[in-house]
Every structure is written in C-alpha cells, then in structure tokens.
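**Q** here is my input; please provide its structure:
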Amino acid sequence: MKLTSAQLTRAASWAAMLMGVLVLLGWQFDLELLKRVHPSFVAMNPVTAACFLLGGLSLQLSAEPQPRTHRVWAQVLAAVVFSAGLLKLAQVFGLLPFNIDQLLFASKIVGYTEPITGKANHMAPTTALNFMLVGGALLALGSKVPARQVFAQVFVALALIITLIPVVGYSYGTSEFYGIGTYIPMALHTAFTFLVLLVGLLTVRPNLGIMQTFTGDSLGGVLARRVLPISLLIPLVLGWLRLEGERLGLYSREIGTSLLVVILITVLSGFLLWYARVLHVSDLQQRFTEQQLLAQTREMTRIAAYSRAIADVSKLLEVDLSPEEAARQTIRTICQVADVEWGSLVQLTSRMGKPWVAAQTEWKTAAVDAETERILTQGVPKGTGMVWVALERGQTLFVDDYEQQVLRVPSFAALGLRSVAFVPLKTSSQTSMLFMLARLHQPRPWTPLDKELLEAAARIMAVSIERQNHLQFMREAALVDVLTGLNNRRAFDMDLEVEMAGAKRHKHSLGVLMIDLDGLKQLNDREGHERGDAYLREFALALKAVFRINDRVYRLGGDEYGVILAHADPERTRSILDRMRKTVELVKQSGFEDADASSGVAFYPKEAELPSDLVRLADERMYEEKRDHHLLRPRISNDTADTVIKE
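**A** Next comes the predicted model:
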C-alpha cells in the first residue's frame, strides 16, 4: 500500500516527538539506552530532545487542513525551536554568558562527561544550526503566500546536507565529519531524527516547489522518485564496503578505489540503461496512446461533421423542392464532408433514341480540371460501366480499386479514379437518379462511416422523392375531376385569377363561358347513374374537341362546366355559341339523343373587371337561357309519356 504525503508527514512528526520523549525519559530515569541508543554513541542533550518534541508537534499542527488556533500554536512552537538553535550558536560564538543546553536536567548535565569523547554533554553546533533551519522552515510554512512557503524547502535542503555529513561520518568512522573541533559531535540518533523530521517537512506541502515535481505524475516526478534513492544508497553502500574490505586486508587502497570506481560505473550505467529502456517503452506507449487519441478525435470530428451533414439533408424534407433540386443540394452537402474530389448527380436520359446516363457535376476540387470534368460528365450508354449495374439493380456499389474492375470505363480509369461510389436513389416506382462520388489519384478506401453517410443520405432522398411525388399527386388530385379528367372548380378559380391578372398586365381581353347540362337528373332516374356518368364524360370530351387548344375546359361540379376563353371579346359571342351547339350535336351523335345544355358568356374587361363579377354575369346569362329552354321545350305529361312508351 502506498503512503500518502499526509501520512508520511504525520508519521515523521510522531517519530520526532517519540524520540524526544524517550530521550527525556532516559535523562529523567538515568537510562543510558534511551539517552545514547548504544554505549559507543554520544548521548542526546535534553534540550535537543525537547526541540525535537516541539518541532514534531509544530509539524503536526502545520499539516492542512487545521483550525486557525492550531496554526498559531504551530508558529509559536516553531519560533521556540528557532530561538533555541539561535541562542546555542550565540553561546558558541561567545555572545551569551550561559549555556541554553543546560536548561533541562541541569543537575545531571553539569559535571557530566561523555565516556566516549571525555567532553561535557552539550548541543552540537551543527545541531543548533539545524534547529534554526528547521524552525525557519516551520515558520515559512505558516505564511499564506505560497512563494514564501517555498523557502521552507530551501531551509530543509540545507539542513539535509548538514545532517548527511555526520551520518556519512558515523558510517565510515570519520570523526571529522560528525565533530567540529573541540565541540561534542552530533549524536547518531540526533542525525537520524533530523532526517525523519526533514522528510516530514518536505511532504507537508507536496504541491509546492521541488516537491510538486517529486510527487507529480509527470516523467520528471517518476524519474526523481526512482533515481534519487538509488543515487543516495549505492555510493554510501559501496563506499562502506570498500572501506570494510580494506580494513579486513582483502585488498589494498588502490585496488579498493579501482573496484569502487568500476562497480559504481557498472551499477550506475546498468541502472541508467535499464531506466532508459523503461522510459523508452513508456514513451512508445504514450505515443501509441496519443496516436489512438488523435485518431479517435479525428473520428469523432468526422462523425460530428457527418451528423451535421445528415441533419442538413434531413431539413430538405421540410422544403418544397423538386426531386432533382433536392438531390443536387444533398450531393453538395455530402461532398463537403466526404473527402472526395468529384461528386455528381447521374440521371437517366436518351441519345439518338437509346438509353443513356449523363452526369452533372455538383461538386469538385482543384484536382478536377476542365478536361477531367468533361470526360466524367459525357455519360455512357446502357450496358456500359458500373453505373448501369447500380441503376438497374438499385444496388449501392462502393469500389476501392476502380482501375481493376472488369466493368470500368477506360476513359474514367485513365483519369486516375481510385475509389468510386454509386448510390442509387431508390423509390417505390423507379430508380432514375444516383449519386456518383469519386476519389482520384491516392487510394482512400471507403470506410464504414463513409458508407453509412452515403446510404443514409440516399434513404433520406428516397423519402424526399416519395414525399414530393405524393404531394404532386395530391395537388393534381385536388385540382382534377376524377370522373371526366377535367380540372375542377378549385383549378378554375385559381386559373381565372392568374389569367385575368395576365390579361390586365398585357391589356388583352378574356371570356368566361358557364355551361349547365340539361337532362342529367332525368337520365340518372331513367337509365341509372352509370349512364349519367357516361353522359358527363361524353360532354367533357366534346367540349375539349370543339373549343380551341388554348381555351381551358373545367367541370365545376354536378352538371356544370366552365370554359376560360383566351383572347375572347364580345364580337366573338356568336362563334362561341355556335361551338356550344356543335358540342351538343357531338354528344347526341354519341348516343345521347336528348342531350342539351344552357350557356352564358361574359367578357373582360368590357363587361366585368373582377373574376367574381365575370362569373356572376356569365351565370346570369346561362340561367336566362335555361329558362328560355324550359319555356320552349314541350311538356309531356306522365300519361302521354306512358302512351309513347307503349307504342
């Protein structure tokens, strides 16, 4: 289980306090083991032990998060530790007349002589200097300014160097390293307690200064955590082994030094090469991960672009466009994101009476010059090329090696076509259009995402075409009389508005003929509705046959018809009525001997200037003629009719 920085800080502070308490107990109860750990070591001074206790407690209270009161006490204790070191150094330099290190257990300290050194027990000058640095570091940690807190790590680094010197001296038996002149040396357990406390000071703020690098997840942090312990331990261990071998007489000083150098070179080189390998593998994995991430990012960007394109194509369903225009807008939208050099709409046509397909460029890049476009759009006859396979089978074809295909068009292959997509726009009735997209020169196979995009666009276009066809059918159904095939009353009203606006704009005349078919009800009652429907159809055919091509005939409903007479004026009234009589004669000749009709005509602009006025006037004249027909037509009683039927 890995220890966190906070756990290391707490452990270091408790270890320092525990050491201080144990040494103080040793002085209180004269336990040499607690004072000096080993009979051959120097005893720790009681004031030194007290400073470790206060320093450990200050470190404990400095850890975050802590209440404000705890932080204040931490600063007070840090000031005491700093002051103890400062006063001791002042006494060493003769600036103070008393020994601060005799404040505790003075009766035992005065006259006490170290059996190892023969000197009085005092706080070593290096110990005092370290307490100043430790106190200063603890005071810096209490600052609210992060830049000042970094100074704590500087003080700790200096204290570590001072502490390592006696540790090395004790390890190698070099008294000059742990003693200064005639002063008592730093005790060994004092040095190790400093090491523990200084480690706690480094870990209490792991996100500041050098510790931010050391504890981070970066390559520098990993390198520091792995290399620093090795760089400290290997020279210490090898140096100790070299000295011990020389003391035991295993080799001379020259051989020992040579062996030390060779072993150091071997171990450090091996370690560096191993770690270089680790970093190399890690770098390869990172690059692979970055490439995967980059590929995923590109894929997500492409998916987003494709999704927007599909959304834009879907919006075309809401717009009233012809199928051809909708297809053109779709292919342009798709080509913008599909990484193609050329996109076209291919349609069925004919040349010299033969089926043909012709492509119209809707998208191209700079890679498609004028000659390339000319060849691609010249079209091919039926049975030539893969485009016909896609059209006749209604099957989407994605080709990644066009130049290798048996059904390739040689002139297309010569242009450098590599990947070609043929996407038919299938509907329930037929497939008369398709999208053709091409990638030139460089092989770029169609990905599953490309295929989904094009097929989705084709499906949307098929729905759009079906919708437009349905709307067109509905429009025609709304304007056409099913029985006669003539346009109906709605079409009559719409066309009359348009024709009168055109007549007004171009200053020409216009006529409206209103017609009421006589005898339809009697025919339905006498011979049935099927015979009546035939009568209506025959009358419609006769009207279309008799009136001019540019005259427009309508069935207005029931037995009423209407005709919009282009460029007609009142002077042509007789001619128009003659055409009506001829119409009736044609209907009689078709088997309806009793056929007859009443009609009325009115003219724009001489007689009326509004559509409603024109129709009303023509209706009035039609009904006047209908009344005249009723007056002139002999009335046959039911009895007479029965007699005629019997005869």
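**Q** alpha carbons only for contacts and neighbour counts from here, please
**A** OK.
**Q** which one's the longest helix in this structure?
**A** Taking DSSP state H as the criterion, the chain has its longest helix at helix 253-315.
**Q** what's the first helix or strand after that helix?
**A** As assigned by DSSP states H and E, the chain's next helix or strand after helix 253-315 is helix 323-335.
**Q** so what touches that following helix?
**A** Residues outside helix 323-335 that contact it (C-alpha atoms under 8 Å, 6 or more residues apart in numbering): 306, 309-310, 312-313, 316, 342-345, 362-363, 435, 437, 453-454, 457, 461, 464-465, 468.
**Q** Proceed likewise with the subsequent sequence, for comparison:
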Amino acid sequence: MLRIATAWHRPQTGAAFLSEIHTLGQERHGLTWQPLTETAPLFIDQYAEHARALPRWVDLGLQAAAWLPLGDYEGARYLLLVTRLDQAQAWQDGDRALMQAAEQLIQQALDRQTRLQQIKQVASLDPLTQLGNRWAFDAALLQLDSTGQDFAALMLDIDGLKRLNDREGHARGDQLLATFGQLLKREFRLSDEMYRVGGDEVVILLRQPHLPGTAELERRLHAVLSALKAAEFTDIDISVGGAQRGSRAVSAATVIEEADAQMYRVKRQHHGDRSGGHPTQLERRLS
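**A** Have a look, this model is predicted:
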C-alpha cells in the first residue's frame, strides 16, 4: 500500500478531493502505480479521456495530472504527484520545466537526508561489533532521563578476552568481539538497544512495555555463550549484571551503575571459581 502525504494545495481545493488523494495507495489499477515502476515522468493533459482514469476522480473535477518518480530512499519509493482541478488546460512547457525543477530539488533534499542518516549511523556504531558506541549510549541515557521511562539494563563483560589477546593475538580477540556482537543481535530483539561501552563490555537497554523475564534473558545469553564456544572460543565466559529503574526516581546512570556493580560481583565469583556458577546470574528485580 502507498502512503500519501499532501505537501501543498490551493485553499479552495475541496475537502472531498483531498480525502480522495489518501485512497490512492489502495488503487493498484489506477495511474499512480504505473510511474512507480518507471523512471520517466508521466504527464496526462486530459485525465478524463485516459483509459486508466478513475471515474470518481473525474467526478471530483480532475483535469490534468503529472507523476514524477523521485527514486528509492531508505527502502521506500517516492513519487511527486501534481494535479490540476477544474481547469481544462494542458501542461505547458513552462509547467513541465517547473515540476521537473521541483523534482530535482526534492531528490537533492532526499539525497541529503539519506547521507545525513548514513553519517549519523556510522558515527553511532562501534565498527568492530556493529553495536552502538559510547556516544550513542550516552545519547540513549539522556533520552531515558528526559522521559523518565522504566527500563532495565544488562551489563555484559567477556571474561577471557585479555587471555585470548595474549595467547592468540589481537586479531583473534577482534574476531571474538565481532562474533559476540553478531550473536547478540541474533538473540535479542531489534527494539533491544545494545552498546559497546568498553573494551570487553556491552550494555543492553530493555525498555517497557515488554521487559523479558529473568529466565528468558538467561536463555538468550546462554545461547550466545554456547555459540561462542561452538565457534572455538572455548575459554570464554560472560559476566552479567542487571538492574531496573521501575518506579524509582533515579537517573539512568544510576541504573547503569547498579548493573555494573552486580556484573563485577559476578565477575569476581568467576575468578574465584571458574569451574562453577552460572554465567548469567541476574538480579531478581529483572523478573
């Protein structure tokens, strides 16, 4: 289905026609769908006489129409539609030149917006793990503080990265981090925000209204750890700490500090007894 947005219309344009514009996306047999598969503009001087004209548009006074394809941007196809009502007048050369100039300006604006989005995305990503970076993480905390929204935070630390770097080299350690990022994105939802905030530390922000329970979180994290070991990162564990804001009037940074403190308690347990203990011990407040 097409999504229609009206950019401009004359004040005297009837409400019935404006309402009808927004039904275009449902009319696959109408003229609007044709330019979506083409790159050349389509100008119709006498709309009522066209074989694919929609009768109700004719009844509403549509005389001429022009469709100018704008291209694909961020997975969507854009199209500029210009209509002439109650004036039985063909599109003149000047009209066409003006519309094509508008087409170019809109394309330039869309190109610029796409580039800005790409730059923003690159600037907010950690290049190794393809998770969010520290800048993006700090921005997320500011947003959480501005809304006061309930959220939970998981602080993850890879136990064994330094040993791997020392034993097999930093290239192998980079492989571990890249694989870790891929596995986290596979096991967690798109709405779960993941950030690399240190050399071997990752934060996952889980927002309401769909906070998973402790058992589900442990299942996901255990799946990540199992996949790492299957990828021959056998001497690796994951220390995890969790905290939730709930109804408390505390800052997002405080929640992160609580999760971080618990993660270090779990990490010390790992160092004290590497033969036992579950790698994903979470506070009950996450349940």
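**Q** TM-score for the pair, please.
**A** Once superposed, the chains reach a TM-score of 0.69 (TM-score structural alignment, normalised by the length of structure 2), with 270 aligned residues with a C-alpha RMSD of 4.3 Å.
**Q** rewinding a little: what is the corresponding segment of structure 2 for the longest helix of structure 1?
**A** Using TM-score structural alignment, helix 253-315 of structure 1 corresponds to no residues of structure 2.
**Q** identify the residue of structure 1 aligned to residue 134 of structure 2.
**A** Looking across to structure 1 (by TM-score structural alignment), residue 134 of structure 2 lines up with residue 489.
**Q** burial measure for that match, as a count.
**A** 20 (other C-alpha atoms under 10 Å).
**Q** now do the same contact list for it.
**A** Here residue 489 of structure 1 is in contact with 479, 554, 555, 556, 557 (criterion: C-alpha under 8 Å, 6+ apart).
**Q** in stretch 165-173 of structure 2, what counts as buried?
**A** Buried residues in stretch 165-173 of structure 2, counted by 16 or more other C-alpha atoms under 10 Å: 172, 173.
**Q** whoops, I mixed them up, stretch 186-206 of structure 2
**A** For stretch 186-206 of structure 2, the neighbour count (16+ other C-alpha under 10 Å) marks 188, 193-197, 200-206 as buried.
**Q** what about the helices in structure 2?
**A** Counting by DSSP H, the helices of structure 2 are 15-21, 33-36, 55-59, 93-123, 134-147, 161-168, 170-187, 214-230, 252-272.
**Q** the ones you listed: which one's closest to residue 67 of structure 2?
**A** helix 33-36 (6.5 Å; C-alpha to C-alpha).
**Q** mean deviation of the closest one from structure 1?
**A** Aligned to structure 1 and superposed, helix 33-36 of structure 2 gives a mean residue distance of 3.5 Å (mean C-alpha distance after the TM-score superposition for structure 1).
**Q** would CSV of the helices of structure 2 with distance to residue 70 of structure 2 be doable?
**A** Listed next are the helices of structure 2 as CSV, based on distance: least, C-alpha to C-alpha, whole Å:
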stretch, distance to residue 70 of structure 2
helix 15-21, 18
helix 33-36, 9
helix 55-59, 23
helix 93-123, 6
helix 134-147, 32
helix 161-168, 49
helix 170-187, 33
helix 214-230, 43
helix 252-272, 42
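**Q** closest one to residue 75 of structure 2 among these?
**A** So among the helices of structure 2, helix 93-123 is nearest, using C-alpha to C-alpha, at 10.8 Å.
**Q** what packs against the closest one?
**A** strand 62-73 (3 or more C-alpha pairs under 8 Å, 6 or more residues apart in numbering; DSSP states H and E).
**Q** quick one: the strand it packs on to helix 93-123, angle?
**A** Put simply, strand 62-73 of structure 2 runs at 30 degrees to helix 93-123, going by axes from the mean of the first three to the mean of the last three C-alpha atoms, to 10 degrees.
**Q** pull out the buried residues from strand 62-73 of structure 2.
**A** Buried residues in strand 62-73 of structure 2, counted by 16+ other C-alpha under 10 Å: 62, 63, 64, 65, 66, 67, 68, 69, 70.
**Q** structure 1: which residue goes with the third one?
**A** Alignment of residue 64 of structure 2 against structure 1 is given by TM-score structural alignment, with residue 419 as its counterpart.
**Q** for residue 374 of structure 1, see how far away that match is.
**A** Note on residue 419 of structure 1: its distance to residue 374 of structure 1, by C-alpha to C-alpha, to the nearest Å, is 19 Å.
**Q** now swap in residue 265 of structure 1 and tell me
**A** For residue 265 of structure 1 relative to residue 374 of structure 1 (C-alpha to C-alpha), the value is 74 Å.
**Q** which position in structure 1 pairs with residue 143 of structure 2?
**A** Using TM-score structural alignment, residue 143 of structure 2 lines up with residue 498 in structure 1.
**Q** any idea how many residues pack against that match?
**A** 13.
**Q** under the alignment, what does residue 233 of structure 2 map to in structure 1?
**A** Alignment note (TM-score structural alignment): residue 233 of structure 2 maps to residue 592 of structure 1.
**Q** now that match. Nearest residue, chain neighbours left out?
**A** Excluding the flanking residues, the one nearest residue 592 of structure 1 by C-alpha to C-alpha, 6 or more residues apart in numbering is residue 535, at 7.2 Å.
**Q** before we move on, what about residue 408 of structure 1?
**A** Distances taken as C-alpha to C-alpha, 6+ apart put residue 385 closest to residue 408 of structure 1, at 5.4 Å, once the chain neighbours are dropped.
**Q** looking for the alignment partner of residue 105 of structure 2 in structure 1.
**A** Correspondence of residue 105 of structure 2 to structure 1, assessed by TM-score structural alignment: residue 460.
**Q** distance of its match from residue 429 of structure 1?
**A** Separation of residue 460 of structure 1 from residue 429 of structure 1 (C-alpha to C-alpha) stands at 16 Å.
**Q** between those two, point out the one with more neighbours.
**A** Ranked by neighbour count (other C-alpha under 10 Å), residue 460 of structure 1 and residue 429 place residue 460 first, with 21 against 7.
**Q** next, count neighbours for the closest residue to the more buried one other than its chain neighbours.
**A** Distances taken as C-alpha to C-alpha, 6+ apart place residue 314 nearest to residue 460 of structure 1, at 6.5 Å, with adjacent residues excluded. Other residues lying near residue 314 of structure 1 total 18 when counted by other C-alpha under 10 Å.
**Q** hmm, residue 1 of structure 2 is touching residue 26, no?
**A** Yes - counting by C-alpha atoms under 8 Å, residue 1 of structure 2 does reach residue 26; the two are 6.0 Å apart.
**Q** tell me which of these two has more neighbours.
**A** residue 26 (12 against 9).
**Q** in contact with the more buried one, which residues?
**A** Contacts of residue 26 of structure 2 were listed using C-alpha under 8 Å, 6+ apart, and they are 1, 2.
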